[in-house]
Structures are given as structure tokens and as C-alpha cells.
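Undergrad: What follows is a predicted protein model with its sequence.
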Amino acid sequence: MSGKKLLMIVGDFGEDLEIMVPFQALQAVGHEVDAVCPEKESGETVKTAIHDFRGDQTYLEERGHDFALNATFDDIDPEAYDGLVVPGGRAPEYLRTYDTVLEYVRHFFDENKPVASLCHGPQILAAAGVLDGYEMTSYPAVRAECEAAGCAWVDEVTTDGNLVTAHDWSDHPEWLSQFLDVLGTSVDHESTSVAADD
């Protein structure tokens, strides 16, 4: 099966692991991923943030990496993509203010294309008005926004139709696995033995 063409919408201070890991993992299994940000061009970067959980009432935020975009937001056509990835972090808070971002998100739902989102990413989906009737999850602090947008919020990684959602980067294995299922991607695991030198 040939790989799918996927769109990832990112922005400054998006969560480092929630951008880097799916961007690389989806490519590793044969998909093409275009990472874009409004008002930025291919080759420019966004600054990421690292969100860690250390027993406080909310996450700790530290500066992450510079993530290079590989496509230009103004040049993309959502019709050309088979699926959408919406990472979390602080970026969704401002990305949802771009009408074009919301328009692109609506396209994927209108066409019933696969969408994967986690953590604060559903803030964009809520602003786009596409969550009504879905069962989904998010970072717990975003639950009220999701429910106000008409979804049934659940406390686990969830697939409902075309939408796959998770709490945060700690859910990556299950979230990515469920997204690959929705994409129709099968990963063959061959049995191999590795000999270590004594």
C-alpha cells in the first residue's frame, strides 16, 4: 500500500514531542507529512515547548527545539491531503484565531478524512465547530471546551469514525497505532535475531 499524504498544522510553542514524534514516526512507515504554520514558509522554523509532568497542578513548560517547516502554509491545498495531524502545546491557542486554519480543519471533517489530535490540539477543532456528536479526549484542562463544542469527553485514547484523540505525548504509542489503523496502514513485523558481540 502506498503512503498517504498528511498535513500537520503547527505553530510557535507547540509541544515538542507532539510535533517531532508523529512527524518522524508517520514518515518512518511510509507517509509523506507536510508541516506548515500560518505566516511562515518552508524552511523557516517554529519554536517548540517541552511540557513535563512533575506532580504539580499543571504541566511545567520549558523551551524545546527549533522545528523546521517543510511546506508553505499559503501554498497548500487541503484537497491534496489524505489526513490531518493537529498537535498540542500552546500553539493551538493562537492557531485557532486563523480563519484559514479553521477552514482547512473543516475540509477534513466534511470529507471524512482521518484526523489525529491530542493534548490542546482539540482547541482548534472546537473553534472550527467540528466536534458535535463525537466521542473524544484531550488534555483534561481542555475538556470543558470540547464538551462545549458538543462532544462526549472520555478519559482514554479514542477513535470515533475519522477522529483519533489522546491526552498528551505519553499516549503516543496507542494514539499513533489507532491513527495508523484509521489511515489503513499496516506495519509488518518480521522476526529477526540480532547477535551481540561478546
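TA: Structure's in. What do you need?
Undergrad: hey, let's count contacts and neighbours off CA atoms from now on
TA: Fine.
Undergrad: Which strand or helix spans residue 18?
TA: helix 16-28 (DSSP states H and E).
Undergrad: who's in contact with that helix?
TA: 8, 10, 32-33, 35, 48-51, 64-65, 67, 87-89, 118, 168-169, 176 (CA atoms under 8 Å, 6 or more residues apart in numbering).
Undergrad: Remind me what the helix or strand just after it packs against, helices and strands.
TA: For helix 16-28, the succeeding helix or strand toward the C-terminus, using DSSP H and E, is strand 32-36. Secondary-structure packing of strand 32-36 (3 or more CA pairs under 8 Å, 6 or more residues apart in numbering; DSSP states H and E): strand 5-9, helix 16-28.
Undergrad: ok, structure two:
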Amino acid sequence: MTKKKILMIIGDYVEDYEVMVPFQCLEMVGHIVHVVSPDKKSGDFCVTAVHDFLPGEQTYTELRGHRFKLNFDFAAVKECDYDALVIPGGRAPEFLRLNAKVIELTQQFHHSKKPIASICHGPQILAAAGVLKGIRCTSYPACKPELILAGANFQDTAADKAVSDHNIVSAVAWPGHSEWLALFLEKLGTKITL
């Protein structure tokens, strides 16, 4: 397997599982993952949030999660230094999509046809970057209208499923990690043998 260098963009109140699990899994299989956040440097922290889905309630609950330590400076990031991009969900994408450099980086990864994995509210950034036209994808259901407005071919999937189309892999939420990460590893050319 060729070791890949992956960029993960997060912000405060990123979904805890959606940053912790992919970061650890991608590193576990031998990839290098730089986790960055606008206006923050290596050694700074982003606060995460833990979301849960309770039967009979109309939306998810949110609790404060861990502090995730960033390992690279956002200001130093250049798309050409990376093989792929990961955009977790939670509340962070709603403000990250307002950052011009986040949008520019997302567009560069897409135009270079590099793999992009996005989950939950993460596709809000893809929609804002204008890279979803004609792409089959999914997201947390609350994001569906803006993905459709961005031209996506939205797929209503179960929470434990993922969708792969062109260079983009997407999933509804953290229950879909297994399929989402497996599809992303496939796009990276990562082969795991038992």
C-alpha cells in the first residue's frame, strides 16, 4: 500500500465520532492525516460535540465532547501537498463554509479529482463550494434541501449506509462509518488483507 497524505478540515463543535474515528482509522492503516481548522495552529484544540438520536424526538441531542488537538497549521495548507480530503459533520460546517480558503481548497481537491469523504453536515461545504452538480450523494437529512439546490442527485439512505460517486464518498452520520470509510479507502487505493 502506498501511504497517502490526507487533509481533514474541522471546526469547533465538529461531531466527536466523525473526527475521532476517521482520524484514528486512517492513521491505523498507515496514512498521514493532518487535521486543521481556520485561524488555528498545530497544538490548538477544537471542541467536539456528541450527537445522539433518541426515539420519538424530532432532532438529535448535543453534548460537549472531547477537545481534539490539531496537528497542523491551517495557514500552511496547500491542496497540492495532499492526496485526499475529509470533511466531518456536526455544527462546524455551517460556519466553515463561510471561510473562503475552505471553499477554495474543496474546489481544488474536486477539480484535481482527488478523493473527498464527507459525512453528516459536511456536505454543506461541498454544496457551498459548488462541486455537487450531478453527483450522487447523501448527508444528514436536514441538509438535503441545500444539496438539491446545489445540483446534487440526493440519495435518501439509511444512517448506516454510504454513497460513492466520482471522487466523492458521503454518509448520513457516524452509524455509517464502516461503509463510508471502506468506500473512502477503496478510492485511496488502500488494500487491507487479513
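TA: Received it, and whenever you're ready, just let me know what you need. Source: prediction; values computed, not measured.
Undergrad: TM-score, when you put one on top of the other?
TA: For these two chains in superposition, a TM-score of 0.96 is obtained (TM-score structural alignment, normalised by the length of structure 2); 189 aligned residues with a CA RMSD of 0.6 Å.
Undergrad: what's around residue 4 of structure 2, how many residues?
TA: 18 (other CA atoms under 10 Å).
Undergrad: For the closest residue to it other than its chain neighbours, list the residues it contacts.
TA: Using CA to CA, 6 or more residues apart in numbering and skipping residues adjacent in sequence, the residue nearest residue 4 of structure 2 is residue 31, 5.0 Å away. Residues in contact with residue 31 of structure 2 (CA under 8 Å, 6+ apart) are 3, 4, 5, 6.
Undergrad: Next, format these as a markdown table and append distance to residue 102 of structure 2.
TA: Compiled in a markdown table, the contacts of residue 31 of structure 2 are given as follows (distance: CA to CA, whole Å):
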| residue | distance to residue 102 of structure 2 |
| --- | --- |
| 3 | 24 |
| 4 | 21 |
| 5 | 18 |
| 6 | 15 |
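Undergrad: And those, which is closest to residue 55 of structure 2?
TA: Closest approach between the contacts of residue 31 of structure 2 and residue 55 of structure 2, by CA to CA: residue 6, at 35.9 Å.
Undergrad: and the closest one, what does it touch?
TA: Per CA under 8 Å, 6+ apart, neighbours of residue 6 of structure 2: 31, 32, 33, 34, 82, 83, 84, 85, 86.
Undergrad: Can you tell me which of the residues you listed is nearest residue 140 of structure 2?
TA: Nearest to residue 140 of structure 2 among the contacts of residue 6 of structure 2, with distances taken as CA to CA, is residue 86, at 15.9 Å.
Undergrad: wait, what's in contact with the closest one?
TA: If you count contacts by CA under 8 Å, 6+ apart, residue 86 of structure 2 has them with 6, 7, 8, 9, 116, 117, 118.
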